[in-house]
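>>> Any chance you could fold what I've pasted below:
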Amino acid sequence: MELYDQVLEAIQAIQTRTSLKPEVGVILGSGLGDLATEIAEPAIVPYADIPHFARSTVKGHAGRLIIGLLENVPVVAMQGRFHLYEGYHLQVLTLPVRVMRQLGAHTLIVTNAAGGVNPAYRPGDFMLIRDHINMPGLAGANPLLGPNDERFGGRFPPLAHAYDAQLRALAHSIAASSPEIMLHEGIYTMVGGPNYETGAELRFLRAVGTDAVGMSTVPEVIVARHAGMQVLGLSLITNTATGNETGEVNHAEVLAAADAVRPRFAALVRGIVREIPRLIATS
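All right, here's what the predicted structure looks like:
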């Protein structure tokens, strides 16, 4: 079955649960899924009930699609994402982004938990993604490999400005009104995982300009831009990852760091979502 037909089948299953047309898509990273509980009038669809959706296998990823209202804005949220290290093909991993776009979402907010390669970053800080380095992509792993379907987008999508400048400015303005939110802006590098990086790898990533490192996000951004969506990327810094640490990072630490900043994360994302319709109307 062609990918486009898979997307249509997934949409048909979702639309049996709700007729709401989302405007904003949100992908909630490791430990950040609780924001989905703040969505009003939710239609909750387990991934297992959606044809062609993969299954979340990682702790901190609930595996549900939620459609409803956040700050009175129609949204569709992934409460848990899929990762390359789970063994999924990149087209499978990114199919939910295709579905979000075809459901009506024109903007994607993609979030993740990341290690702070920049020595100025501290656990609990946030980083807006200004640009990315795609390590798996540099080795040939790309969700757009294969024949291009023009119904999704053009063959060669530009990514020089993948992360929308207006959305980043909006996020900065929201954060400025909340002194407890430390918001940086920098370069996110995706690695394949599931192992955490060696000290030598982290020092290399820092040398090439990385500010934060993680195991997700970039394939979803590529597909979103291929589909013409505006993208905002937001990383929660859960641990330092400069290459000089004496201890070992672990997933429990990542989830604990995410839990500690849950109110700040929710306030930031809710504020951004609230202002997106105004931003779209004036742009």
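>>> From now on I want contacts and neighbour counts done on CA atoms only, so please keep to that.
Noted.
>>> residues in contact with K21?
Under the criterion of C-alpha atoms under 8 Å, 6 or more residues apart in numbering, the neighbours of K21 are P74, V75, L103, G104, A105.
>>> Return the subset of these lying in helices.
Among the contacts of K21, the members falling in helices are L103 (criterion: DSSP state H).
>>> and for comparison, fold this next one:
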Amino acid sequence: MPSDLSQDALVPDLSALPRLADPLPSPLHSSHPIDLARLPGSYYSALVAIRERLPKELRTPKVAIVCGSGLQGLAEVLKDRVLVSYSDIDGFGESTVRGHQSALAFGFLGKNRTPVVCQLGRLHAYEGHKLEDVVYPIRIMRLLGASIAILTNAAGGLNSSLLKVGSIVALVDHISLPSLTSMNPLIGSNKDQFGPRFPPMSDAYDYPLRLSLFRAAHELGLLEEAKVEETGGVVEGVYAWVAGPTYETRAEQRFLKAAGADVVGMSTVPEVIAARHAGMRVLTLSLCTNMVVATPYRLAAPVAKAENDPAFGANEGLQRVRTAVGEVLEKEEVANHQEVLDVSARRADDMRTLVERTIERVFGEDAEEHGGVVLRN
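Here you go, the predicted structure:
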């Protein structure tokens, strides 16, 4: 067992596991070092397995980045990158979703070489994973030292007046129907080593991080009119989490839109909850990869009536009804995962550069606003 992992040596330096608290302000931070002995044994063995595979300078990442469907390329620009497979980490499951890997990528990001860890392949409840297992990687990355979580996902668009396919949506809030009923990663005995029994979620999405993001978007030209017209730009909105794996019915998408959601997806919110519970600051980006199906229902009653209308021939009657109700559909509109991957690939570079420049600002020009110090080469 590496000497810097002894359970009585939790001091905040680069050669030991960091304290849960850090200099970034948050009402959820603990002022005491976390006691690994009070957590399941998999936490300790996972930390050992990860840290023994890393050089000392990468053992304490400052930022945890979760890469969603088709967005794994965020990790490809890391300097001095080291991959640690999920299969080598106790307690980690395997992602079965196309477009997801199953590894943690460690490295330096940006001109100020900020140490980060990228989760390549998130777990989902619809794969059969327990929510505690879904958020386990977030908690491990927090224990490694990450105090900021940047979460990305692919999502369906609900609000066509705000966004379109290709829009990057910085979340300001979420609607979590599963956790309002029976699915919440904090159900069960509280892991008070991480945070309180009843953590607030009204401030889940960090404003200073979002401000740095939009400053970065301006610098990169992502908010210029021509770019917005071409790609959908960068906007702020509300995310609805649904359990999946089925895409929404037309009635469900109308319900979610009426409730105030702008985008909808099958992930991320459990990780947001666990990250905030553990005192992490959260920035979440949803890439709108498709607009949810909103075409009218194909009504059978008027067609059957027209077929039997004595005033018209069958063909003429059918055409009259179809024209009147706008139901001439050459192809039924449906959502599909390939569309998600295709749009993710087209906007991968914008997502990557936006996240990279945001992190540079957080630990550079905007550092004082984030309660930290400037990292220099």
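>>> Would you format the contacts of K21 of the first structure as JSON lines with neighbour count included?
Listed next are the contacts of K21 of the first structure as JSON lines, based on neighbours: other C-alpha atoms under 10 Å:
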{"residue": "P74", "neighbour count": "20"}
{"residue": "V75", "neighbour count": "28"}
{"residue": "L103", "neighbour count": "22"}
{"residue": "G104", "neighbour count": "17"}
{"residue": "A105", "neighbour count": "22"}
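>>> Could you find which two of the contacts of K21 of the first structure are furthest from each other?
P74 and L103 (11.1 Å; C-alpha to C-alpha).
>>> Now do the shared contacts for the two.
Counting by C-alpha under 8 Å, 6+ apart, the shared contacts of P74 of the first structure and L103 are K21, P22.
>>> Tell me how far the equivalent of L144 of the second structure over in the first structure lies from L95 of the first structure.
In the first structure, L144 of the second structure lines up with L103, judged by TM-score structural alignment. Separation of L103 of the first structure from L95 of the first structure (C-alpha to C-alpha, to the nearest Å): 12 Å.
>>> what sits against the match of L144 of the second structure?
I11, K21, P22.
>>> What strand or helix carries the residue of the first structure positioned farthest from its centre?
Most distant from the centre of the first structure: T246, at 29.5 Å, with distances by C-alpha atoms, centre = their mean. Counting by DSSP states H and E, no helix or strand carries T246 of the first structure.
>>> now it: how far from L8 of the first structure?
In this view, T246 of the first structure and L8 of the first structure are 49 Å apart by C-alpha to C-alpha.
>>> just F265 of the first structure next, same as before
Going from F265 of the first structure to L8 of the first structure by C-alpha to C-alpha gives 32 Å.
>>> Which of these two has more residues huddled nearby?
Shown here are F265 of the first structure and L8; by other C-alpha atoms under 10 Å, F265 has more neighbours (23 against 16).
>>> Looking at the alignment, what corresponds to that one in the second structure?
Aligning on TM-score structural alignment places F265 of the first structure opposite M351 in the second structure.
>>> did I read that right, its match in a helix?
Yes: assessed by DSSP: H, G, I helix; E, B strand; the rest coil, M351 of the second structure belongs to a helix.
>>> Contact partners for it?
For M351 of the second structure, the contact set (C-alpha under 8 Å, 6+ apart) comprises L71, L74, I168.
>>> Tabulate these in TSV, adding columns for distance to A155 of the second structure, neighbour count and secondary structure.
Putting the contacts of M351 of the second structure into TSV (distance: C-alpha to C-alpha, whole Å; neighbours: other C-alpha atoms under 10 Å; DSSP: H, G, I helix; E, B strand; the rest coil) gives the following:
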residue	distance to A155 of the second structure	neighbour count	secondary structure
L71	12	25	coil
L74	17	24	helix
I168	10	28	strand
